[in-house]
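Trainee: Okay, predicted coordinates and the sequence, questions at the end:
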Amino acid sequence: MNLGNKMILVVDDEPRTRQGIKQTLEVWATGRYTVETADNGIEARERLLRERVHLLITDVRMPEVSGLDLIRSLEGQTRKPVVIVISGYAEFEYVQQALQLGAVNYLLKPLDKGELLQVVEAALKRGEEEQRREKLEKLVDHKLLEMDPERSGMGEPVKEALVYVEQHLQEQLSMAEVAGLIHLNASYFSVLFKEQTGVPFSEYVSRLRVQRAKEMLLQTRMSIGEIGERVGYRTDKYFIKVFKSLEGMSPSRYRQQMGDRQTEIQ
């Protein structure tokens, strides 16, 4: 049973190959990974649906449910394992199909222990890098990234407005107030801001507040209410509403999901 370690699942209908891989990996893993086995594709498919597997090592050819079938069954899953396939020399056509389906590498029988460990380490490293990328994608607001004052040709008034908003995010900001501070008519400022940033002023403020909130959700233990207040929302209810509209989930759910991923990566 997996008690919290990352899991490696080895699937092969040949007992000698299956147990050989398991023993080699268990000695190498020294408790860092749980190594489990399945002797057929049906059992493996059930485990992949039921448990979190980080690395799948599977023979490409097995009766009933093949390694290729297993890889296809992963389509649509949010947390796919990294996949390595095993094959004989005469089965390279299957290896090519597996690579096209998303397998990251392959091993040819008879297996060499040194090569096995080298390929496994590289695959696990690749999986960790993909998790980091996914986490960054979820953390960063791309519309905010696109608003680079140094590259987008923004005028000084809009730059000043961006700086002011960042420095006073905790306060109750209004477009009229910010426009007045930079000596512009509110209606003109509204048009100018959207033209030069690509988003309306109110949307920019919401996005920046939610971006700051996401950082605090992952980096602090502050309550949802405290974080909402820190980024300028007077009530938890409104903060949660705005957060869900931009992220598709509540702040508490975001903290749970992203916190889990961060723990897995470490």
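Mentor: Arrived safely. Numbers count the residues shown, from 1 in each chain.
Trainee: Could you use CA atoms for every contact and neighbour count after this?
Mentor: Fine.
Trainee: right, and the helix or strand after the longest helix along the chain?
Mentor: Once the chain is assigned using DSSP state H, the helix that runs over the most residues is helix 113-139. Remark: after helix 113-139, the chain's next helix or strand is helix 142-146, criterion DSSP states H and E.
Trainee: So which elements touch that following helix?
Mentor: Contacts defined by 3 or more Cα pairs under 8 Å, 6 or more residues apart in numbering; DSSP states H and E place helix 142-146 against helix 201-219.
Trainee: The helix it packs on: which residues count as buried?
Mentor: By neighbour count with 16 or more other Cα atoms under 10 Å, helix 201-219 contains the buried residues 201, 204-214, 216-218.
Trainee: Helices along the stretch 1-150 of the chain, start to end?
Mentor: Assignment of helices within the stretch 1-150 of the chain using DSSP state H, counting those that start in this stretch yields the ranges 15-29, 41-50, 67-73, 92-100, 113-139, 142-146.
Trainee: Mind jotting down where the helices sit in the stretch 151-266 of the chain?
Mentor: Applying DSSP H, counting those that start in this stretch to the stretch 151-266 of the chain gives helices spanning 156-167, 175-181, 186-197, 201-219, 224-230, 236-247, 251-265.
Trainee: So for Leu25, which of those sits nearest?
Mentor: helix 251-265 (19.5 Å; Cα to Cα).
Trainee: Give the buried residues for the closest one.
Mentor: Buried-residue list, helix 251-265, by 16+ other Cα under 10 Å: 251, 254-255, 258-259.
Trainee: ok, and what's touching that helix?
Mentor: Residues outside helix 251-265 that contact it (Cα atoms under 8 Å, 6 or more residues apart in numbering) are 6, 128, 131-132, 135, 214, 217-218, 224, 240, 243-244.
Trainee: can you give me the angle that helix makes with helix 201-219?
Mentor: In terms of direction (axes from the mean of the first three to the mean of the last three Cα atoms, to 10 degrees), helix 251-265 departs from helix 201-219 by 50 degrees.
Trainee: want to compare, so here's the second one:
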Amino acid sequence: MKTILVVDDEPRTREGIRKTLEIWSSGHHEIITSSSAVEALDWLSSYKAQLIITDIRMPEISGLELIEQLGDSPHHPSVIVISGHAEFDYAQRALRYGVVEYLLKPIDKKKLIAAVELALKRNNDFDQIEQMKRLVDAKLIETAQEDRLYSEPIKEAIQYLDQHLHEPVSLRDLSLVLHMNSSYLSVLFKEQTGLTFSNYLTRKRIQRAKELLAGTRLSIAEISEQVGYQTSKYFVKVFKSSENTSPAKYRRQVIDNIGEKIQ
């Protein structure tokens, strides 16, 4: 359930928006109201909203100042601004902060609902992009995109590693499989992929672990085994070093962000 926060110091406008959105959402969204930006910021310090609908002119803190203060938030909500006047300067500033829509009072209900639907869609799109960033290792993607330029031994090395992530593979093991000198293989691997053998293998294992954490019910110990770590304790240590969080917390965060249960 997504949360929409309505911020307006005029009770009639605030309640009108709330009632319109409650009828539109049919219980699928939580509609919260605040009578000031100060009250809204206090609420936002403990809770999260996916969309904020705020008046421009309010006492103490204006709607624009509210948006500015939200700029540093890691979960920046979509914003719709409402105003009693067609103030060009305000509109310009609002658009610079990524405001989805600028609505004039008295508010047309159809325009309000259309703006809300657009804002929530943009919020979903942003969440999906952020989610992909959490799931995918950009350096591995870059490495994969350049594989056509690799020599045959490095292509074979990458293919072998991808197929044997669940096994304890060392550079010496790989050099024996490819019938190459291990020192030469190490230099060639780094030269062509931009990653050392150990760094590539670790990134690949963590990437696979993230996929399993997000998409399966496997336990941490089972995932540890599937990505080639002999003990779950060492796997957790490596994962924390790479992602700045534990595998269990990562799984919870991913599931919370996409709003779905693990299949």
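Mentor: Looks like it came in fine. As the structure is a computational prediction, the values presented were derived from the model and not from experiment.
Trainee: Once they're superposed, tell me the TM-score.
Mentor: The TM-score (TM-score structural alignment, normalised by the length of the second structure) is 0.95; 261 aligned residues with a Cα RMSD of 1.5 Å.
Trainee: ok, the counterpart of Ile86 of the first structure in the second structure - contacts?
Mentor: Mapped onto the second structure by TM-score structural alignment, Ile86 of the first structure lines up with Ile82. Taking Cα under 8 Å, 6+ apart, we find Ile82 of the second structure in contact with 53-56, 102-105.
Trainee: Mark which of those residues are buried, thanks.
Mentor: Buried by 16+ other Cα under 10 Å: 53-56, 102-104, out of the contacts of Ile82 of the second structure.
Trainee: Return the distance of whichever residue in the first structure pairs up with Tyr97 of the second structure relative to Ala123 of the first structure.
Mentor: Using TM-score structural alignment as the criterion, Tyr97 of the second structure maps onto Leu101 of the first structure. Between Leu101 of the first structure and Ala123 of the first structure the computed distance is 15 Å (Cα to Cα, to the nearest Å).
Trainee: Tell me which of the two has more neighbours.
Mentor: Ala123 (22 against 15; other Cα atoms under 10 Å).
Trainee: coming back round to it: for the longest helix of the first structure, packing partners?
Mentor: Other helices and strands packing on helix 113-139 of the first structure, by 3+ Cα pairs under 8 Å, 6+ apart, are helix 15-29, strand 82-87, strand 105-108, helix 201-219, helix 251-265.
Trainee: please redo it, this time with the cut-off set to 10 Å
Mentor: Judged by 3 or more Cα pairs under 10 Å, 6 or more residues apart in numbering; DSSP states H and E, helix 113-139 of the first structure is in contact with helix 15-29, strand 55-59, strand 82-87, strand 105-108, helix 201-219, helix 251-265.
Trainee: counterpart of the fifth one in the second structure, which residues?
Mentor: Helix 201-219 of the first structure lines up with residues 197-215 of the second structure when matched by TM-score structural alignment.
Trainee: how about the buried residues of helix 251-265 of the first structure in a markdown table, adding distance to Glu43 of the first structure?
Mentor: Output for these, formatted as a markdown table (distance: Cα to Cα, whole Å):
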| residue | distance to Glu43 of the first structure |
| --- | --- |
| Pro251 | 37 |
| Tyr254 | 32 |
| Arg255 | 33 |
| Met258 | 30 |
| Gly259 | 30 |
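Trainee: that older thread, so can I have CSV of the helices and strands packed on helix 113-139 of the first structure showing distance to Glu115 of the first structure?
Mentor: Shown next, in CSV, are those (distance: least, Cα to Cα, whole Å):
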stretch, distance to Glu115 of the first structure
helix 15-29, 11
strand 55-59, 14
strand 82-87, 12
strand 105-108, 8
helix 201-219, 38
helix 251-265, 24
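Trainee: Ala44 of the first structure is nearest to which of these?
Mentor: Nearest of those to Ala44 of the first structure, taken as Cα to Cα: strand 55-59 at 9.2 Å.
Trainee: Tell me the residues of the second structure aligned with the closest one.
Mentor: So strand 55-59 of the first structure sits over residues 51-55 in the second structure, by TM-score structural alignment.
Trainee: How about stretch 166-178 of the first structure?
Mentor: Alignment of stretch 166-178 of the first structure against the second structure: residues 162-174, by TM-score structural alignment.
Trainee: Next: stretch 122-133 of the first structure.
Mentor: Counting by TM-score structural alignment, stretch 122-133 of the first structure corresponds to 118-129 in the second structure.
Trainee: contact partners of the matching stretch?
Mentor: 2-4, 50-52, 75-80, 99-101, 112-113, 115-117, 130-135, 257-258 (Cα atoms under 10 Å, 6 or more residues apart in numbering).
Trainee: of these, buried ones?
Mentor: By 16+ other Cα under 10 Å, these give 3-4, 50-52, 76-80, 99-101, 112-113, 115-116, 131, 134-135 as buried.
Trainee: who's in contact with the residue most central in space within the second structure?
Mentor: Central residue of the second structure (Cα atoms, centre = their mean): Glu130, 2.5 Å from the mean position. Applying Cα under 10 Å, 6+ apart, one finds that Glu130 of the second structure lies in contact with 124, 257-258.
Trainee: Quick check: Ile265 of the first structure vs Glu51 of the first structure, distance?
Mentor: Counting by Cα to Cα, the gap from Ile265 of the first structure to Glu51 of the first structure is 17 Å.
Trainee: For the contacts of helix 251-265 of the first structure, work out which two are farthest apart.
Mentor: Lys6 and Ile240 (32.7 Å).
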